[in-house]
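Trainee: Below are the sequence and a predicted model for it; my questions follow.
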Amino acid sequence: MRIDVNGIALEVQVSGEGPAVLLVHGYPDTHACWRHQVAALNAAGYRTIAPDLRGFGASDKPDGLEGYELAAYAGDLIGILDRLDVDRAHLVGHDWGSALAQRVAITTPGRVTGLACLSVGHAAAMLSAGWEQREKSWYMMLFQFPGVAERWLSEHDFANMREMLAEHPGRDEVIERMRDPRALSAALAIYRRGVPPEWLLADPADLPPIPVPTMGVWSSGDRFLTEQSMAGTGKHVASTWRYERLDGAGHWMQLEAPGEVNDLLLDFLASAGAQAG
């Protein structure tokens, strides 16, 4: 369905009945990356809400970088819950979706029953993870340069993007979407507004903790994120914390190891729901 929030239209897949679970994708995905989780969650008695973020998939792509502040993405998520009359929801985020779900949990904890972070942990844990993590994040600096990043990703029939997405089961579909220059630039906007170079100078101690029950899941085959960047998140959770490591899966764990991810999510959601009473 199309849902109008904050002056734009977002494509949102809604299915199932029961407690709400908001599934938030990352770069360079769409709501389709949750297809295995949607089926499992619906079968277990949950209502799933899976949007295409602004700038991605079939959702609107505002002109100008000012439309891609992290507060705008987070505001869209709250707006979706409002339009669907959902007072509280579990949040599950992967990659950038994890960072956005954390932002919602920190700013509006009363709307969040539990938070599951896949791949990307708390920003303070990322900043404290050392040089290995900074080396793995080299592409974030490249993505800051309009035109340069687009050319690097797309030249030679998207050879560099194909290499970055080597483990992505839906790589060919992603490449086809990114052949649209507007889609390519709109997807990169989240990096250009979310992690400008000065972000690296932030003091981890100044970043607020996550105030809701939280589970972090890291996969050993992730080429972009160190284990410490997720395991260290527990120091920045002011509620119950659970850490899980998946061996063998790469960055897109929900697509590469759906059965294991689904089992973890169902167990965590049941626990967080019980805590919420």
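Mentor: Ah, there it is.
Trainee: contacts and neighbour counts: CA atoms only from here.
Mentor: Noted.
Trainee: Tell me who's in contact with R177.
Mentor: Applying C-alpha atoms under 8 Å, 6 or more residues apart in numbering, we find R177 in contact with G57, A183, L184.
Trainee: W218: which of those residues is nearest?
Mentor: Closest to W218 out of these is G57 (25.4 Å), distances taken as C-alpha to C-alpha.
Trainee: My guess is the closest one contacts A32. True?
Mentor: No. Counting by C-alpha atoms under 8 Å, A32 is not a contact partner of G57; they are 9.3 Å apart.
Trainee: More neighbours: these two, which one.
Mentor: For G57 and A32, the more surrounded residue by other C-alpha atoms under 10 Å is G57, and the numbers stand at 23 against 17.
Trainee: and the more buried one, what is it in contact with?
Mentor: E11, D29, T30, R177, A183.
Trainee: excluding its backbone neighbours, what's nearest the third one?
Mentor: Counting by C-alpha to C-alpha, 6 or more residues apart in numbering, the nearest residue to T30 once its immediate chain neighbours are dropped is D52, at 5.1 Å.
Trainee: Alongside the first one, take a look at this:
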Amino acid sequence: MINVNGIRLHIAEQGEGPLVVLLHGFPESWHSWRHQFGPLAGAGFRVVAPDQRGYGRSDHPEEVDAYTILHLVGDVVGLVHALGEARAFVVGHDWGAPVAWHTALLRPDVVRGVAGLSVPPPFRSTRPPLKAMQERFGGRFYWNWFDRPGVADAEFARDPRATLRKLLYFASGDAPDAGRPENVLVDPERGWLADMPEPGALPGWLTEEDLDNLTDSYAKGFTGALNWYRNLDRNWELTAPWHDAVVTSPAVYLYGDRDVVPAFPGTPELIDQLPELMPKLRRRPVVLPGCGHWTQQERPDEVNAALLDFLTELRG
């Protein structure tokens, strides 16, 4: 447990050398990086993965506005310094990717290099994202569903293990309809889980023990994690000073070709433009064939190879 930015963060740690901070997404925990610890530590890096605020054994502030992007970046910067380092490599997946990208954007002096999985680098839109999606999809986009106080919280908490089992399978490359944008539209009357397929068996990359570990990390419920989404418009307001700013740290971006996130409205066009928009993007995005949303879990060998190539190059 590390005291950081006014809260306590639970971390997992392995290895010695240059610091690499691994940031998980939703609905995950530090455990989503279980396949990265050994290879990165074995290559001479100090690997640290926190349960981010609102997740797992870390603190879960009650106030919704305690989960803004400035709080989340502050947690990363504070963690790097609390670990006795001035700089670190920062790697993020899903929600962890925007935190990693924004840490590099707001504090490039702290970031030696940044890698994002699934979610591409942030380029601030001209409209608040929750309002834009509300209008575009009539309130059915899952961000707007999550924004309703207590609604998704209650749906997910009725049976946390079943919730996580469905969500992980549904967004994986193993699901028959993986990668279809309409998958993230929710029936407001029935909830999101009602129409998700029930996997007959877990995908090969996910064991029952992995699912047990993840379920245990949601003993405090889902509200802290959902509060991240409830700050999307507030984040848009807070990041106004960085409108049109770009990440200048060395960077790499990876995603699966069956991941729904890179198919969100406007995202394919952004990905095509990344080499021109980001001066230090080391290469074109790394695309993982057949991979869904859970990149580092579904394709650990490919992800590890890409990260080690990137990290060792920067380490010199």
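Mentor: Received it, and whenever you're ready, just let me know what you need. Note that the structure is a prediction, hence the values are computed from the model and not measured.
Trainee: How alike are these chains, TM-score-wise?
Mentor: Remark: TM-score between the superposed chains equals 0.84 [TM-score structural alignment, normalised by the length of the first structure]; 264 aligned residues with a C-alpha RMSD of 3.0 Å.
Trainee: ok so, going back, scan the contacts of G57 of the first structure and report the most crowded one.
Mentor: D29 (25 neighbours).
Trainee: how close does it sit to F56 of the first structure?
Mentor: When distance is defined by C-alpha to C-alpha, to the nearest Å, D29 of the first structure is 7 Å away from F56 of the first structure.
Trainee: How about L184 of the first structure?
Mentor: 9 Å.
Trainee: Those two: who's more crowded?
Mentor: In this view L184 of the first structure and F56 are compared by other C-alpha under 10 Å, and F56 has more residues nearby, 27 against 21.
Trainee: so what's that one up against?
Mentor: So F56 of the first structure contacts P28, D29, T30, A183, A186, A187 (C-alpha under 8 Å, 6+ apart).
Trainee: element containing the fourth one, please.
Mentor: What that stands for is A183 of the first structure. A183 of the first structure belongs to helix 181-194 when assigned by DSSP states H and E.
Trainee: Show the subsequent helix or strand relative to that helix.
Mentor: Per DSSP H and E, the helix or strand that comes after helix 181-194 of the first structure is strand 214-219.
Trainee: Do a quick rundown of the strands in the stretch 51-200 of the first structure.
Mentor: 89-94, 112-118 (DSSP state E, counting those that start in this stretch).
Trainee: Now render those strands as JSON lines, adding distance to A276 of the first structure.
Mentor: Shown next, in JSON lines, are those (distance: least, C-alpha to C-alpha, whole Å):
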{"stretch": "strand 89-94", "distance to A276 of the first structure": "11"}
{"stretch": "strand 112-118", "distance to A276 of the first structure": "6"}
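Trainee: hey, which of those strands is tucked in deepest?
Mentor: strand 112-118 (a mean of 27; mean count of other C-alpha atoms under 10 Å).
Trainee: mean shift between that strand and the second structure?
Mentor: Once superposed with the second structure, the aligned residues differ from strand 112-118 of the first structure by a mean of 0.9 Å; criterion: mean C-alpha distance after the TM-score superposition for the first structure.
Trainee: ok so, going back, between the contacts of R177 of the first structure, which is nearest W252 of the first structure?
Mentor: Nearest to W252 of the first structure among the contacts of R177 of the first structure: G57, at 17.4 Å, using C-alpha to C-alpha.
Trainee: Tell me the secondary structure at V48 of the second structure.
Mentor: strand (DSSP: H, G, I helix; E, B strand; the rest coil).
Trainee: residues in contact with it?
Mentor: Applying C-alpha under 8 Å, 6+ apart, the residues near V48 of the second structure are I11, A12, E13, Q14, L19, V20, V21, L22.
Trainee: Return the distance of the fifth one relative to L83 of the second structure.
Mentor: Here L19 of the second structure is placed at a distance of 9 Å from L83 of the second structure (C-alpha to C-alpha).
Trainee: So those two - more neighbours on which side?
Mentor: Neighbours were counted for L19 of the second structure and for L83 using other C-alpha under 10 Å; L19 has more, 23 against 11.
Trainee: Tell me where the stretch 51-200 of the second structure has helices.
Mentor: 69-82, 96-106, 129-137, 142-147, 151-157, 160-170 (DSSP state H, counting those that start in this stretch).
Trainee: And those: which comes nearest D259 of the second structure?
Mentor: helix 160-170 (10.4 Å).
Trainee: about what we covered before: aligned to the residue nearest to T30 of the first structure, what sits in the second structure?
Mentor: Aligned by TM-score structural alignment, D52 of the first structure pairs with D51 of the second structure.
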